[in-house]
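Peer 1: next comes the sequence, and after it the predicted model I'd like to discuss.
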Amino acid sequence: MSKKDLSRRDFLKTTGIATGTLVGGGLIGGLIGFGSNKNNSSNSDKNASKDQAANTNSKGKMFFTTDKEFEILSNATERIFPKDDLGAGAIDLGVPYFIDHQLAGNYGSNSREYMQGPFYAGEATQGYQSRLTRAEIFKQGVGKLEAEAQKRFKNGFSSLDDKQMDEILTAFQKGEVAMSGVTSAFFFTLLRSATIEGAYADPMYGGNLNMEGWKMKGFPGHQMSYINVIEEDKFQKIAPKPLGQH
């Protein structure tokens, strides 16, 4: 297989990154823009995907107050985890709803974390150093995605083509976009992590709709036990089960 024919999802599937094994160091983010011509889709395709995700998720939005903000978030997550021949992308998996719901809860408010000063610029090896909550960072980050789209292309982020979206997301990943109280690189790291989590978390949290993320990886979900097949010589394909289905 030639390098240019390797899609982002192929890379995720064969390395185990998507299940959290190797996430970090910009590996997922470094794939932004890689093979984008192969996965280009029209705005009508994106809108159809958003409608499908909305129809399969009855909880609705809990954090983002406008459709425009939610649409920007949706398109950004889709570029990080795009739909392709191997399966659903972030929008069809309900990832935007997963992130929205998480931001409306303890994750967004950092309620279980120490958030007092002093605040200094952290080293690359350190974790969360911002005075801002995740909710504040995402709110600002989504606004900055829109502002950067207007600045570079005189158009809204959700109206850009895939290559243009990738250019902006790559700029965020590299820390090239000015943000207040946090770097754009840190926002991108949060966005990327939340996208992957939404694709593979238990469906009870709003993402991984119909367990499609698990099915792509062949992950069996939450089984009570494997005692009935543990001594089998043949490889076992087990239908996934979510929490609460036992």
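Peer 2: Ah, there it is.

Peer 1: could you use CA atoms for every contact and neighbour count after this?
Peer 2: Will do.

Peer 1: helix or strand for the residue nearest to the spatial centre of the chain, just tell me which one.
Peer 2: In the chain, the residue lying closest to the centroid (Cα atoms, centre = their mean) is residue 195, at 1.5 Å. Element membership of residue 195, judged by DSSP states H and E, is helix 184-200.

Peer 1: not counting that helix itself, show me its contacts.
Peer 2: Helix 184-200 is contacted by residues 18-19, 26, 28-29, 77, 80-81, 90, 93-96, 98-99, 137-138, 141, 169, 172-178, 205-208, 213-214 when judged by Cα atoms under 8 Å, 6 or more residues apart in numbering.

Peer 1: with stretch 221-238 instead?
Peer 2: 202, 214, 218, 220, 240, 241, 242, 243, 246.

Peer 1: stretch 82-100 now?
Peer 2: 9, 39, 49-50, 52-54, 57, 60-64, 70, 73-75, 77-78, 80-81, 194-195, 198-199, 205-210, 212-213, 216.

Peer 1: this protein: helices as residue ranges?
Peer 2: 8-15, 43-56, 67-80, 95-103, 106-109, 134-153, 162-173, 184-200, 212-217 (DSSP state H).

Peer 1: alongside the first one, take a look at this:
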Amino acid sequence: MAEKNVENSPDQSRRSFLKYTGTAIGGVVVGGVIGSAISGGFTKKSTTPTPSPSPSASPQAQAGMDYNRAPMFFNQAQLQITEAAAERIFPKDESGPGATELGVAFYIDHQLASPWGVNARTYRTGPFVKGEATQGDYLSIQRHELITMGLQSMEETSKSKYTKSFVELAPEEQDAILTSMEKGEINVVNGVTGKTFFNQFRVLVMEGVYSDPLYGGNKDMQGWKMRKYPGNQMSYTNIMDKDQFAVMEPRSLHDHFVH
């Protein structure tokens, strides 16, 4: 039987490769992480100056960006109509910012993109019977369909009545269309009136003004600050014994996550 040639075995060849790679091909390996470990470079300071980060990548610039204000459901036209309509329902005045500055349109957009927008936890089996005036409608369409079709009806009404897009109308003209929706004078689809759309839309606007900023609206907690609402505080023990109203800097759920 021939004697096994250990020197030429695969394992020996691999060991030889690893042994000599660092010296024979030093420019490739020694210059990298393995080479740094071999030469003690993990504790050695590099003589190559570290390039300074660009202004766009600075922490200060990143901190000023609000990634929560990005559409997840609406297209650009729908987002603009939503923003314009929400501003008429909650306009800016001497008390503070309006729906636009508070990011309400993004709150509505995020809600429609969520399971809530497709009625994920709602009983959805018919018959879909028109309810009494005190009951409201049992909708045969999903919430995101109600809102998008309502916005489309507003846009069509605007173009037929004023020959302009809703976002191009004067405030009083926008109010006139919203009033018609509120009164049920404009149909949305399948017997669903503008009143149903308006009631749901108005609720969403108010939620966007006063909900936690984590959900896209109430930017910088300005909605809470207008009401002197403290937001999500961990404890009130430090003010429980005070007789006068205590104004607290509001806190978001996000504050508890990052601290």
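Peer 2: Received the coordinates, thanks. Values in this document were obtained by computation on a predicted structure and should not be read as measured data.

Peer 1: so which of the helices of structure 1 is the most surrounded?
Peer 2: Of those, the one with the most neighbours on average (mean count of other Cα atoms under 10 Å) is helix 95-103, at a mean of 26.

Peer 1: now it: which residue numbers in structure 2?
Peer 2: For helix 95-103 of structure 1, the aligned range in structure 2 is residues 104-112, judged by TM-score structural alignment.

Peer 1: likewise for stretch 152-159 of structure 1?
Peer 2: Using TM-score structural alignment, stretch 152-159 of structure 1 pairs with 161-168 in structure 2.

Peer 1: and that stretch, how far out from the chain middle?
Peer 2: From the chain centre to the centre of stretch 161-168 of structure 2 is a distance of 29 Å (Cα atoms, centre = their mean, to the nearest Å).

Peer 1: likewise for stretch 202-222 of structure 1?
Peer 2: 14 Å.

Peer 1: ok, stretch 232-248 of structure 2 next?
Peer 2: Worked out by Cα atoms, centre = their mean, stretch 232-248 of structure 2 lies 31 Å from the chain centre.

Peer 1: in structure 1, what range does that stretch match?
Peer 2: So stretch 232-248 of structure 2 sits over residues 222-238 in structure 1, by TM-score structural alignment.

Peer 1: now the end-to-end length of the matching stretch.
Peer 2: 11 Å (Cα to Cα, to the nearest Å).

Peer 1: same thing with stretch 236-246 of structure 1?
Peer 2: Termini of stretch 236-246 of structure 1 sit 20 Å apart (Cα to Cα).

Peer 1: so what does residue 73 of structure 1 match up with in structure 2?
Peer 2: Per TM-score structural alignment, the equivalent position to residue 73 of structure 1 in structure 2 is residue 82.

Peer 1: distance of its match from residue 26 of structure 2?
Peer 2: 62 Å.

Peer 1: could you do residue 125 of structure 2 as well?
Peer 2: Distance from residue 125 of structure 2 to residue 26 of structure 2, by Cα to Cα: 72 Å.

Peer 1: swap in residue 257 of structure 2?
Peer 2: Per Cα to Cα, residue 257 of structure 2 is found 47 Å from residue 26 of structure 2.

Peer 1: which of these two has more neighbours?
Peer 2: A side-by-side neighbour count of residue 257 of structure 2 and residue 26, using other Cα atoms under 10 Å, places residue 26 first with 13 against 7.

Peer 1: which residues does the more buried one contact?
Peer 2: residue 35.

Peer 1: check the gap between it and residue 36 of structure 2 for me.
Peer 2: Taking Cα to Cα, one finds residue 26 of structure 2 at 11 Å from residue 36 of structure 2.

Peer 1: do residue 245 of structure 2 as well
Peer 2: Plainly put, residue 245 of structure 2 is 63 Å away from residue 36 of structure 2 if you go by Cα to Cα.

Peer 1: so these two - more neighbours on which side?
Peer 2: Legend: neighbour count by other Cα under 10 Å for residue 245 of structure 2 and residue 36, higher for residue 36 (15 against 8).

Peer 1: which one is residue 146 of structure 1 nearest to, not counting chain neighbours?
Peer 2: Of all residues not flanking residue 146 of structure 1 in the chain, residue 157 sits nearest, at 5.1 Å (Cα to Cα, 6 or more residues apart in numbering).

Peer 1: that neighbour contacts residue 72, doesn't it?
Peer 2: Yes: using Cα atoms under 8 Å, residue 157 of structure 1 is in contact with residue 72, at 6.3 Å.

Peer 1: any common contacting residues for those two?
Peer 2: By Cα under 8 Å, 6+ apart, residue 157 of structure 1 and residue 72 have these common neighbours: 145, 146.

Peer 1: could you tell me how many residues sit around residue 125 of structure 2?
Peer 2: Residues near residue 125 of structure 2, counting by other Cα under 10 Å, number 7.

Peer 1: OK, contacts around whichever residue in structure 1 pairs up with it?
Peer 2: If you follow residue 125 of structure 2 across to structure 1 using TM-score structural alignment, you land on residue 116. By Cα under 8 Å, 6+ apart, the contact set of residue 116 of structure 1 is residue 131.

Peer 1: over to the one 5 residues further on?
Peer 2: If a contact means Cα under 8 Å, 6+ apart, then residue 121 of structure 1 has residue 129 as its contacts.

Peer 1: gap between it and residue 183 of structure 1?
Peer 2: In terms of Cα to Cα, residue 121 of structure 1 sits 10 Å off from residue 183 of structure 1.

Peer 1: excluding its backbone neighbours, what's nearest residue 119 of structure 2?
Peer 2: Among residues not flanking residue 119 of structure 2 along the chain, residue 142 sits closest, at 6.0 Å (Cα to Cα, 6+ apart).

Peer 1: and the counterpart of residue 196 of structure 2 in structure 1, how close does it get to residue 176 of structure 1?
Peer 2: Matched by TM-score structural alignment, residue 196 of structure 2 corresponds to residue 186 in structure 1. Distance of residue 186 of structure 1 to residue 176 of structure 1, given as Cα to Cα: 11 Å.
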